[in-house]
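>>> no letters, just coordinates:
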């Protein structure tokens, strides 16, 4: 049977339908708003694989080219590997849903969201997130939803839920929020140096905006009436647990206080091996359970120390930032570079300047676009002392890179003022928490080292949360273990004036306004401290670009002269680039960017372009070339492709019988423009130029 529900979200109608399409999936919905339609399916296998030790949830999001009335631009003309945008949307769907499955549910579960129709004003990614929750709600999967997502913008001081494309252009923030009925589950977005108070208002505006969507999903689930599976609570071997505690607890108390990450992990591994060996005979075949109890012991001890004593793994209190060391100009041939180290987290970041040729072409549902600012984040296995196959960047690397890119993009100069393509690359060389925020700090410093006139330095910090009942502790600058053992990873980046990007993931059922407000305030204090440490090395952009970076000079020509610059089949522009070696970019507005490391080459290119677009002026002298001799005069080229007639009567002060007595083809001759008729024909005179001196 087909069931349909509708919800209103700030003036936009969202329709969710189930029972018509993909009926063999555990749950499936078609969700629609405007002309955007997304099919979302959820399948949860009936049993878990033998020996499965984690919850294998996968999320796939795909935008079909036909949804935007396009044919894929690839050689094979079909959809291929996910784009970065699709990968980021997968993460947005996964993160708020994953914590809402019960412990002990280890069955393969897959969500597939397929965009089948799309318009610019109704974001398919937001609908896919809502649809994923709705598909799980109408399935028998033990999902403790619903959840709903919304994008929040602000135009002229007014918050807008799911803004149109035009409103997004005007908005000073773009925040995606996932929420349940009572709490915030996930936050991600960027802002133009917005205050923490304004961000908090935006987040909880979004939470209120989705309440109708949550109610609609509950209504749909009630109509379908599918019973949820029972997931038995894991059976705990209390006798074995007691023996593990007795053997390992005291040593573990000391181990979790070892400050150095490698030494701490080695100590915990030694305790684990020792305990497994000690219990092997008494509890045969219990190695897996023993290791799980050891992990629980570590989890509980670390959290207990923080909640009760305010003391963290490495001895810091909840607000202290690890030691910071920074260098710039670290890579001598890079246009800009920085080495940023915070505790045991380290990043080498390089900034490279390019021209329009280096822009990234983006093929999306809505057409082609060009990306002028790129940030690539790399996380090699050696950064955590491991080995692995080095394949293409994974979802995590793409997500971390985009977060850092958003943080830095807010402070870039306007492209008209700084017409470069900018690429930032962050190579993480050590990691013990918050490597994406190290990328933000290093990226900011590398751009200043490159001479990019950013509005202000940007720093980032990762905040954590330990929550036990009503007690909680917010942690600044979390370690990797604190991320693993904690309840929240909340990354905040910005300038001294305000936030430019943020991302929050949680492992519990949600966080309250009080916790979020406290975390944002504590993050600001930490961010300002980090900015102060960065300023000790470099606080503003260098006055000059690197000597290895291209210099871009901008000139303007009349729009109707663009064709003269390009020439037939690109002949003219090709002759300029071949003669000078410069790179030239011509825009439809008449703006021409000339890029070269050689000033003389750039000046010559400008001169050649000026000649191609120059117009004759009456009364002005020109050094021309005789192109053709006629009985009545000579045609003289004063600019490439532009010539005028020197009539026989204007050749000399005395009467000239034969033009060839005075001029021959190829001669250089000084002439004066004495008129331009209505048809644009140029009249030249050699006679009036006699005795005058020509200066270019």
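Structure received. Since the model is a prediction, treat every value here as computed from it, not as a measurement. Residues are numbered from 1 along each chain as shown.
>>> hey, let's count contacts and neighbours off CA atoms from now on
Will do.
>>> which element is the residue nearest the centre of the chain on?
Nearest to the centroid of the C-alpha atoms of the chain, with distances taken as C-alpha atoms, centre = their mean, sits residue 402, at 2.8 Å. In the assignment (DSSP states H and E), residue 402 maps to helix 395-409.
>>> centre of the chain to that helix, how far?
Centre-to-centre, helix 395-409 and its host chain are 5 Å apart (C-alpha atoms, centre = their mean, to the nearest Å).
>>> cool, stretch 252-261 as well?
Taking mean C-alpha positions (C-alpha atoms, centre = their mean), stretch 252-261 and its chain are 36 Å apart.
>>> ok so, going back, and the residue nearest to the centre of the chain, what does it touch?
Applying C-alpha atoms under 8 Å, 6 or more residues apart in numbering to residue 402 gives the contacts 375-376.
>>> mind checking how far it is from residue 53?
Residue 402 sits 30 Å away from residue 53, going by C-alpha to C-alpha, to the nearest Å.
>>> tell me the buried residues in the biggest helix by length in the chain?
Using DSSP state H to define each element, the chain has its longest helix at helix 513-535. Neighbour-count burial for helix 513-535 flags 516-517, 519-520, 522-524, 526-531, 533-534 (criterion: 16 or more other C-alpha atoms under 10 Å).
>>> below is an additional structure, to be compared with the one above:
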């Protein structure tokens, strides 16, 4: 066993190996504060038949880590949550490029969160632990890597901020890298300018180097085994020579075809022809021919861009594809927008709901159940790329792209207390050739504004690419799908005119320098301004009115002690109000009541009823109430729901009254003045005083009495409302 303890970002940082999971090829625990993860790495001895490196990353949170029992009927952990999936992707993306080319042995990195102190997130220390587990194992892996989270509070950079600190931070970005370069960036910000983002990356990289130094200290204490023997899968040299000779310049010419499908058809025709020509000499060589053709396509694409500055669709490196925008495309949706950029198209649809529509979820990071009032769901059907694939639920990619777009838009939403709606945005990708997640940001922003959500600013996004061969470098704006696949970087930046709100970078080479990242950020800013200009031409600000189909929400505040009166026995009272008005009512423990109704009239009726039920009787005020019963000495009048007072026979009218029923009868609506409330809470009312005061003020001094039936409308909040 080996153990190393250091201080990092002001908290204990502890690495330990040889104690848990000893049959894995590599295993260790990492503790930061009192948050702790177990990280393991295992590789199969033999390569698979698959034409790619089968690496899987699993990140699973154990609820016992926070002293909790899972919710639900089954009471055990099930499918991974969105948080677990997103954390697994954070680990996968910086690790994958550091395995050697041609290594096809199935490999799995498994991370368990086994202790959660509810202050420090486990996701960043999980990558450091995965790196240590791989480097201490027999699995071939290039070098140690590490990750940190950076925040900024009142202008000061904070490393690995706690959950509480993040509430005050204008930045929440995870950065991963090696000693020499940055490999991954993921996070969000509150309109932080690009140059300040770059400053944060410098701070993060310095911390990453510190963590890698700690890993190297730990590795020096361990008996690291020799790396496993493996043979890179390679195409027969003769087949490669024949394919390259037969292809000649035809691949380069095919790559100049602008249309995605037309270009793919031309390349497929070349591949099929060559495979047929050598089939007799090299049977079963289809896969090898395809592999060589992919290599040729990659090489020729990169050379074309680096040598001529021209891309497959004829654009220069800095050009954004043509953009078209339509809003209000769905007649019954609360907000909708169709955003098309080249051959990428996203349909963004906004739905406004009530507080009851919030998403509740359990987490080990906080002691209580959490709720989300804004959700963005991204869908990527196979027809968007002209393919047929089985639909087996939401993919990890869809969850990741949705989270990226959700961060970008959430920063610009109004505070919940100003706009108390639960908001759901759905992005259905209808065409894809280039970043559909950034098209989702644009479509989502437009649909929110078209729905009448008072966004602080419009948000747009663009994906940047990179081609790097030695000292030759080209940064590409608004990359195509092929440029993503054959290039070295996918760098997505979303934001407003003022700054960045969401950022994500993946790199396929060993890393990226800060200087190149600054250049990519600057070019992304120029492209974003161009896209925002196009969006402003169609919709420059939020619609002033909500859709006629969206609920209207009224918020009222009552004394928490009166919540029980609103709910009633077994919820009878609140159900009655909802059935009578058609409104949906939610009550918080602090006495905040949210009333939602598509019909504004129904919501207002519910408000009046609740106001009447919770209003405190005020001495000297005139009320309109219903006679509930009569006696020989007067009548009992309900001036507010559940609040009755005595209208004595002497207070019925001026002059002597022989019999109560001569003036008022049960069911009459009368105007009364509250004269006093005694020490027992009993109310003394006067119709005589009310009529006199109303007559003196020039008001209506008549009510529904004497005639035997009520002629006036019930007062707001009365039992008849």
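Noted; the coordinates are in hand. Because the structure is predicted, anything quoted here is derived from the model rather than measured.
>>> give me the mean deviation of the longest helix of the first structure from the second structure.
Following the fit onto the second structure, the mean deviation recorded for helix 513-535 of the first structure is 0.6 Å by mean C-alpha distance after the TM-score superposition for the first structure.
>>> mind checking how far the helix or strand just after that helix is from the chain centre?
Counting by DSSP H and E, the next helix or strand C-terminal to helix 513-535 of the first structure is strand 551-556. In terms of C-alpha atoms, centre = their mean, the centre of strand 551-556 of the first structure is found 28 Å from the chain centre.
>>> tell me the buried residues in strand 551-556 of the first structure?
Across strand 551-556 of the first structure, burial judged by 16+ other C-alpha under 10 Å covers 551-554.
>>> show me what it is packed up against.
Judged by 3 or more C-alpha pairs under 8 Å, 6 or more residues apart in numbering; DSSP states H and E, strand 551-556 of the first structure is in contact with strand 591-596.
>>> what sits up against the strand it packs on?
Residues from elsewhere that reach strand 591-596 of the first structure (C-alpha under 8 Å, 6+ apart): 355, 419, 550-557, 581-586, 602, 605-606.
>>> over to stretch 445-452 of the first structure?
Contacts for stretch 445-452 of the first structure (C-alpha under 8 Å, 6+ apart): 328-329, 335-338, 349-352, 412-413, 454, 457, 534, 538-546.
>>> what does stretch 534-554 of the second structure give?
Residues outside stretch 534-554 of the second structure that contact it (C-alpha under 8 Å, 6+ apart): 323, 325-327, 332-335, 351-354, 420-421, 446, 448-455, 457-458, 594-600, 603-604, 607.
>>> from those residues, keep the buried residues only.
Neighbour counting by 16+ other C-alpha under 10 Å classes 325-327, 333-335, 351-354, 420-421, 446, 448-455, 457-458, 594-599, 603-604, 607 among the contacts of stretch 534-554 of the second structure as buried.
>>> which of those residues fall in strands?
325-327, 335, 351-353, 594-597 (DSSP state E).
>>> any chance of JSON lines for the residues you listed, columns distance to residue 428 of the second structure?
What follows is these, written out as JSON lines (distance: C-alpha to C-alpha, whole Å):
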{"residue": "325", "distance to residue 428 of the second structure": "15"}
{"residue": "326", "distance to residue 428 of the second structure": "15"}
{"residue": "327", "distance to residue 428 of the second structure": "15"}
{"residue": "335", "distance to residue 428 of the second structure": "14"}
{"residue": "351", "distance to residue 428 of the second structure": "14"}
{"residue": "352", "distance to residue 428 of the second structure": "17"}
{"residue": "353", "distance to residue 428 of the second structure": "20"}
{"residue": "594", "distance to residue 428 of the second structure": "31"}
{"residue": "595", "distance to residue 428 of the second structure": "31"}
{"residue": "596", "distance to residue 428 of the second structure": "28"}
{"residue": "597", "distance to residue 428 of the second structure": "28"}
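>>> and those, which is closest to residue 103 of the second structure?
Residue 103 of the second structure lies nearest to residue 325 out of those, by C-alpha to C-alpha, at 44.8 Å.
>>> quick one: residues contacting the closest residue to that closest one other than its chain neighbours.
Leaving aside its chain neighbours, residue 325 of the second structure sits nearest to residue 339 (4.8 Å; criterion: C-alpha to C-alpha, 6 or more residues apart in numbering). Going by C-alpha under 8 Å, 6+ apart, residue 339 of the second structure touches 323-326, 345-348, 439-440, 442-443.
>>> swap the cut-off to 7 Å and go again
Residue 339 of the second structure sits next to 324-326, 345-347, 439, 442-443 when contact means C-alpha atoms under 7 Å, 6 or more residues apart in numbering.
>>> okay, and the host helix or strand of it goes to which residues in the first structure?
Secondary structure from DSSP H and E places residue 339 of the second structure in strand 335-341. Alignment of strand 335-341 of the second structure against the first structure: residues 336-342, by TM-score structural alignment.
>>> and the end-to-end length of stretch 574-594 of the first structure?
End-to-end span of stretch 574-594 of the first structure (C-alpha to C-alpha): 13 Å.
>>> and it, how far out from the chain middle?
Stretch 574-594 of the first structure sits 30 Å away from the centroid of its parent chain (C-alpha atoms, centre = their mean).
>>> residue 333 of the first structure and residue 604 of the first structure, how far apart?
Separation of residue 333 of the first structure from residue 604 of the first structure (C-alpha to C-alpha) stands at 27 Å.
>>> cool, residue 589 of the first structure as well?
Residue 589 of the first structure is 22 Å from residue 604 of the first structure, where distance means C-alpha to C-alpha.
>>> neighbour-wise, which of these two wins?
residue 604 (15 against 12; other C-alpha atoms under 10 Å).
>>> the nearest residue to the more buried one once chain neighbours are set aside: how many residues sit nearby?
Take residue 604 of the first structure and drop its neighbours on the chain: the residue closest to it by C-alpha to C-alpha, 6+ apart is residue 580, 6.9 Å away. Using other C-alpha under 10 Å, residue 580 of the first structure has 19 neighbouring residues.
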